[in-house]
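S.K.: sequence-free structure coming up:
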């Protein structure tokens, strides 16, 4: 158990570092400085040879001084992970308390002091999943209901062989085989997924591989629900993976809903709405992180309190970004809460459909 915990913390730290570096890659860098930090001091750009007149080459954009020491390399790494060029400490307070001002400043072009919305979103998502993996429960499962992947693969292979034999017998008698074909297809896909995870030593529930009695009006979702019921651990693993990979899809899903609050407006455009949505998602992601950390610390009541924060935050962001009256911000906030729930539902359906594909 201790090994699992240490491994989870290690993976989480790796995710945080990866998220910071990914965000750093899309965040404009602010000027550099000279000093004895392992950086070279050139008069011409090492990339294109242009004479240098500032901290960056005005021809190709490369930094004027490049590092050539191991100490300087790790200095840059730590600077990128923990400082975000200092912008994050100016961005987060505004995001929390004056989100409308932050959004409007960025839209109007006053950006040098703040983390861009997409960079902050990337880092927030990385951080959220890192915290999730660090705080998730590693309790032992009931061994009467769970068996190792190696055993489950063998059992599914036996069941698959029996299904194929039944199908051959039914076909020989001229009986319909559509139901058996569907079961064979589902079992074949599940077998392939388990074989992919076998090397990881994951433990999965195979007590109800049939998944009978579960139906929906969306075929792909129906398949995903059946797989979730048949194999909750594997489905949960895939759900987390796809949610992590496609978290960016929440932005294009949410923007049309926000547009509906200002239909055919000539003052506000899709770009404005996209910046609004991205900063809003950043804040909501940070709320989830705080909730998870509080839960891990035994303060689950914090999550119940924070549940009421999103509508208030939406109100302040709407009013500050779009210059609305109190009444205009209130009714739009009420609609935005419902729109947000709809966007999350659409995202969940898409992710569940992916897990069933």
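M.R.: Thanks, I have the structure now. The model shown is predicted, which means the values in this text are computed figures rather than measured ones.

S.K.: okay, CA-based contacts and neighbour counts for the rest of this
M.R.: Fine.

S.K.: does residue 98 really touch residue 319, like I thought?
M.R.: No: contact criterion CA atoms under 8 Å: residue 98 and residue 319 do not qualify, at 10.0 Å.

S.K.: how far away is residue 291 from residue 98?
M.R.: When distances are taken as CA to CA, to the nearest Å, residue 291 and residue 98 turn out to be 21 Å apart.

S.K.: can you pull the buried residues of the helix of greatest length in the chain?
M.R.: Longest helix in the chain, counting residues (DSSP state H): helix 326-356. When neighbours are counted by 16 or more other CA atoms under 10 Å, the buried residues of helix 326-356 are found to be 329-330, 332-333, 335-336, 339-340, 343, 347-356.

S.K.: And stretch 97-109, by the same measure?
M.R.: 98, 99, 100, 101, 102, 103, 104, 106, 107.

S.K.: Same check on stretch 11-20?
M.R.: Residues of stretch 11-20 classed as buried by neighbour count (16+ other CA under 10 Å): 11, 12, 13, 15, 16, 17, 18, 19, 20.

S.K.: now the residues you listed as JSON lines including distance to residue 35 and secondary structure?
M.R.: Below are these laid out as JSON lines (distance: CA to CA, whole Å; DSSP: H, G, I helix; E, B strand; the rest coil):
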{"residue": "11", "distance to residue 35": "34", "secondary structure": "helix"}
{"residue": "12", "distance to residue 35": "34", "secondary structure": "helix"}
{"residue": "13", "distance to residue 35": "30", "secondary structure": "helix"}
{"residue": "15", "distance to residue 35": "31", "secondary structure": "helix"}
{"residue": "16", "distance to residue 35": "29", "secondary structure": "helix"}
{"residue": "17", "distance to residue 35": "26", "secondary structure": "helix"}
{"residue": "18", "distance to residue 35": "27", "secondary structure": "helix"}
{"residue": "19", "distance to residue 35": "28", "secondary structure": "helix"}
{"residue": "20", "distance to residue 35": "25", "secondary structure": "helix"}
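
S.K.: ok, second structure coming up, stack it against the first:
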């Protein structure tokens, strides 16, 4: 007689609590079904008790810990192997690569923001040092800054005097010397024009903004200069106040430049908070950055029988290892008061090479060439992503 499967289990999974229909998706079930084959919910009609709830919670936790340990071991000891296993269907033993990467990114950011001194930058009082006498004037009212300005002025006058003396040497044929007067005239006219514009802005801001708005196209720099100036000078708080006081229309150009100017002032006043908030958006950047970088991996290995998703999983696993190393670096630096990040970056560089060789199965020369190309593209895209991140943070801070 064939051995029948053991149907008796403890708790809410006992046979007496089995149903003939899934309570979640209404899929028909057999009494032998411990779980619904359609949605994977447990086949149990028993009401949840606190004991059942905690038993299930700790069971899932232990199961996740087991997957986590296997994932960490495979990542640290066998570069490239975990990706091969995952795309070949051996997924139940490992954590989801995308979820795992995001978890590591959040842990790293929490540790980084907790253990840095960026918030001390808020105490510098940069906002109080910005001159409020002119548009976008980033001069600081410090004694050293005044000395620098005086030195620059003296040096400029000295250079202009030298140019005048050279211009008087008519007997020495120096090509282009006759154009010095024209150059000085152009510079002087430019300075006068800029000063006139600034004076007009301060004397009649409503008319100045009206002239900018009449252009219809462009003028983003001028609008941001205008709002930046009067956010400092008149301490307006909202776009509605700018509409009422200066006649600003509700165009998207005015709104985006007003918000950008307001956020810029806030970032200057609280640079530490701004940097921490920007760094906190790193997981979101990774979410958009890695899929774009994976396109280059797919192009480099286009002859390999891997799909775009396979390459993406490879990227997720390698970036996960990078975050693990960065987390270790933060912990070591905090305990031993050292700087170990450079060493861990070197370890990751070697790891990435081994991972590419093992996963894609190509020789040393091909792997090194592709390794250098992909790392160059990664650096370029990372720099571009960081610029976008900090620029976007200025307008949304």
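M.R.: Alright, I've got the coordinates. The structure presented is a predicted model; accordingly, all values stated were derived computationally and were not measured.

S.K.: TM between them?
M.R.: These two chains, once laid on top of each other, score a TM-score of 0.65 by TM-score structural alignment, normalised by the length of structure 1; 285 aligned residues with a CA RMSD of 4.3 Å.

S.K.: before we move on, the earlier item: looking at the buried residues of stretch 97-109 of structure 1, which are in helices?
M.R.: Applying DSSP H to the buried residues of stretch 97-109 of structure 1, the entries found in helices are 99, 100, 101, 102, 103, 104, 106, 107.

S.K.: Test my guess that the fifth one contacts residue 321.
M.R.: I take that to be residue 103 of structure 1. Yes: taking CA under 8 Å as the definition, residue 103 of structure 1 is a contact partner of residue 321 at 6.0 Å.

S.K.: can you list residues touching both of the two?
M.R.: Contact criterion CA atoms under 8 Å, 6 or more residues apart in numbering; residues bridging residue 103 of structure 1 and residue 321 by contacting each: residue 276.

S.K.: doesn't residue 261 make contact with residue 273 of structure 1?
M.R.: No: contact status for residue 273 of structure 1 versus residue 261: not in contact, 10.1 Å apart, counting by CA under 8 Å.

S.K.: The two: who's more crowded?
M.R.: Legend: neighbour count by other CA atoms under 10 Å for residue 273 of structure 1 and residue 261, higher for residue 273 (22 against 16).

S.K.: How far does stretch 89-101 of structure 2 stretch from one end to the other?
M.R.: 19 Å.

S.K.: Onto which residues of structure 1 does that stretch map?
M.R.: Here stretch 89-101 of structure 2 aligns to structure 1 at residues 109-121, judged by TM-score structural alignment.

S.K.: residues making contact with the matching stretch?
M.R.: Contacts of stretch 109-121 of structure 1 (CA under 8 Å, 6+ apart): 22-24, 26-27, 30, 84, 87-88, 90-91, 105-106, 275, 278-279, 281-282.

S.K.: what sits against the residue in structure 2 that residue 282 of structure 1 lines up against?
M.R.: Counting by TM-score structural alignment, residue 282 of structure 1 corresponds to residue 320 in structure 2. For residue 320 of structure 2, the set of contacting residues under the criterion of CA under 8 Å, 6+ apart consists of 100, 101, 104.

S.K.: got it, and residue 308 of structure 2?
M.R.: Residue 308 of structure 2 is in contact with 294, 295, 298, counting by CA under 8 Å, 6+ apart.

S.K.: so which of those hold up in structure 1?
M.R.: Compared against structure 1 with both residues aligned by TM-score structural alignment, their matches' CA atoms under 8 Å, these retain 294, 298.

S.K.: What about the contacts of residue 308 of structure 2, which are in helices?
M.R.: Taking DSSP H as the definition of helices, these contribute 294, 295, 298.

S.K.: so which of those is the most crowded?
M.R.: Counting neighbours by other CA under 10 Å, residue 294 leads these with 22 neighbours.

S.K.: count of residues packed around the residue lying closest to residue 203 of structure 1 once chain neighbours are set aside?
M.R.: The spatial neighbour of residue 203 of structure 1 that comes closest, neighbours along the chain excluded (CA to CA, 6 or more residues apart in numbering), is residue 148 at 5.0 Å. Applying other CA under 10 Å, we find 15 other residues in the vicinity of residue 148 of structure 1.
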